[in-house]
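*Asks:* no FASTA, just this:
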């Protein structure tokens, strides 16, 4: 594999649809309230892509250092562990994406200053810096939170609440409590992807001391947890539509439900964790489908 292909592989492009889901939904919600701004949407999308790639690179580096990446690991080949990219090269690229995330995020806030106060912009900048730190500290550092069972919480916060509410806020300069429902829904689906990933890796994570929430509670309970996350998303979607009913088009999100139900069935029937690997991409794409159909339904 060439160095260029190795880097593209390390970026793990298949994770990007999941990262974009919260930006798209936050923007759709803003558009439904007449607050959509194209430049904000483009900058928010770029910032999210940079953060997701940063997280993927840091995860590759951290799992290689800790030993979680080894010959028994399931899933795509990791760049550092395989020797395609050196640790020094990976550290340099992590720094590059930290700088790209900062630059894009600051430009985003600069554009948002039309509707935000200075204090609000500083708070948003602080949240952005925390997002960068969270992307790195998932598997890198002395106490990576991904190894102690807190990955689910951070994914819920940053891929759900911060992603959806933050995007809406930068578009409109305002928030309302009802927005927490779709933000929670996307957060649940994002955690569902992580839970599926950890179910797949439970055997290797147990051996290498990576104490994910799945390792802590066991695969049997993790399957019910998966049902809670995906089932909860469907309930929340209906609840939001009921409380904010305008037209039947709001139920477009139902198009994603057969894929969510199928994913739950596969998880409960699964006996070999390695067989769950193909379902990761499918659930990520289903999350994007949910975001798009939910958001489009609000515009009719």
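*Replies:* Nice, thanks for sending it over. Computed from a predicted model, the values in this text were never measured in an experiment. Numbering: from 1, shown residues only.

*Asks:* from now on I want contacts and neighbour counts done on CA atoms only, so please keep to that.
*Replies:* Will do.

*Asks:* residues touching residue 223, list them.
*Replies:* Applying CA atoms under 8 Å, 6 or more residues apart in numbering, we find residue 223 in contact with 267-268.

*Asks:* now it: how far from residue 243?
*Replies:* Relative to residue 243, residue 223 is positioned 30 Å away (CA to CA, to the nearest Å).

*Asks:* over to residue 182?
*Replies:* Taking CA to CA, one finds residue 182 at 12 Å from residue 243.

*Asks:* one more: residue 236?
*Replies:* Between residue 236 and residue 243 the distance is 10 Å, computed by CA to CA.

*Asks:* the structure to be compared is supplied as follows:
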């Protein structure tokens, strides 16, 4: 029987910046055009966080039943470790998806934008089929593209639109930045797992590219948010505060460039997530303030 602490580890709470950051940026972009609505913003955050935890449990289940987690390094896997039966982890994933669907339905009802239900359904399907189903797209190199899409344009612009009823150029720039940050987290994760994924037949983008090009890709992705901060600062100088997150990712980039692998890459995942969260928080504040 797994403990509460082990269930929390299985939920991989360190990945939550991926879901929190875009909603912060979307809220800041809404405030910049005078459209911030605290109730809608809270519901959007609930959707994002519930989906994130749900996809983490879904990945734990799907990878566990496939045997992909048998030799993995990194966070605790509930199914792969044998601590929890696969059915219980799958049920936890579906419960989280249910919470996300409920919050999303409330948001659609309150705003009158019923198309949000369709968007939410696509997000849930994307979360499940990342590693679930007979042909998971996470096993064929499309994970980073999906992460960019769902944690960038969908999350940021969706949060902005349900509040303000419009999309803005700062919102689009913020969507690109948070999407590349999230993709960088997954690139670092998959770089860590290249040896075991290759053995298990999980053909991630990192496996396709090889370690050298994957390390280059990571450095390119983490540069994008800071380029966005500089470019958008011409219209709002406050947005330069996003550069405060730069020292954190510089530390991560050094580890990646110097060829660290396996467990030594876990701090890279942590620091990339922290940099994303800091960048999103200060950028959202600058958007609202400016």
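*Replies:* Looks like it came in fine. Keep in mind that this is a model prediction, so the values were computed, not measured.

*Asks:* which one's more surrounded, residue 182 and residue 243 of structure 1?
*Replies:* Higher neighbour count among residue 182 of structure 1 and residue 243: residue 182, with 27 against 9, using other CA atoms under 10 Å.

*Asks:* which residue in structure 2 lines up with that one?
*Replies:* Applying TM-score structural alignment, one finds that residue 182 of structure 1 aligns to residue 174 in structure 2.

*Asks:* helix/strand/coil for that match?
*Replies:* helix (DSSP: H, G, I helix; E, B strand; the rest coil).

*Asks:* right, and it touches residue 25 too?
*Replies:* Yes: counting by CA atoms under 8 Å, residue 174 of structure 2 does reach residue 25; the two are 6.3 Å apart.

*Asks:* any common contacting residues for the two?
*Replies:* Between them, residue 174 of structure 2 and residue 25 share these contacting residues under CA under 8 Å, 6+ apart: residue 156.

*Asks:* what is the neighbour count of residue 21 of structure 2?
*Replies:* So residue 21 of structure 2, with other CA under 10 Å, has 33 neighbours.

*Asks:* now it: how far from residue 170 of structure 2?
*Replies:* From residue 21 of structure 2 over to residue 170 of structure 2 the distance is 15 Å, taken as CA to CA.

*Asks:* cool, and residue 51 of structure 2?
*Replies:* Relative to residue 170 of structure 2, and taking CA to CA, residue 51 of structure 2 is found at 25 Å.

*Asks:* the two: which is more packed in?
*Replies:* residue 51 (27 against 21).

*Asks:* mean shift between the helix or strand in which the more buried one is found and structure 1?
*Replies:* Applying DSSP states H and E as the criterion places residue 51 of structure 2 in helix 38-66. Aligned to structure 1 and superposed, helix 38-66 of structure 2 gives a mean residue distance of 0.7 Å (mean CA distance after the TM-score superposition for structure 1).

*Asks:* name the SS class of residue 73 of structure 2, please.
*Replies:* coil.

*Asks:* run through the residues that contact it.
*Replies:* Per CA under 8 Å, 6+ apart, neighbours of residue 73 of structure 2: 193, 262-263.

*Asks:* please repeat the previous calculation with a cut-off of 10 Å.
*Replies:* Residues near residue 73 of structure 2 by CA atoms under 10 Å, 6 or more residues apart in numbering: 192-193, 196, 262-263, 266.

*Asks:* helices - which of those land there?
*Replies:* 192, 196, 266 (DSSP state H).

*Asks:* structure 1: matching residues for whichever strand or helix holds residue 231 of structure 2?
*Replies:* Residue 231 of structure 2 belongs to helix 211-232 when assigned by DSSP H and E. Aligned using TM-score structural alignment, helix 211-232 of structure 2 spans residues 219-240 in structure 1.
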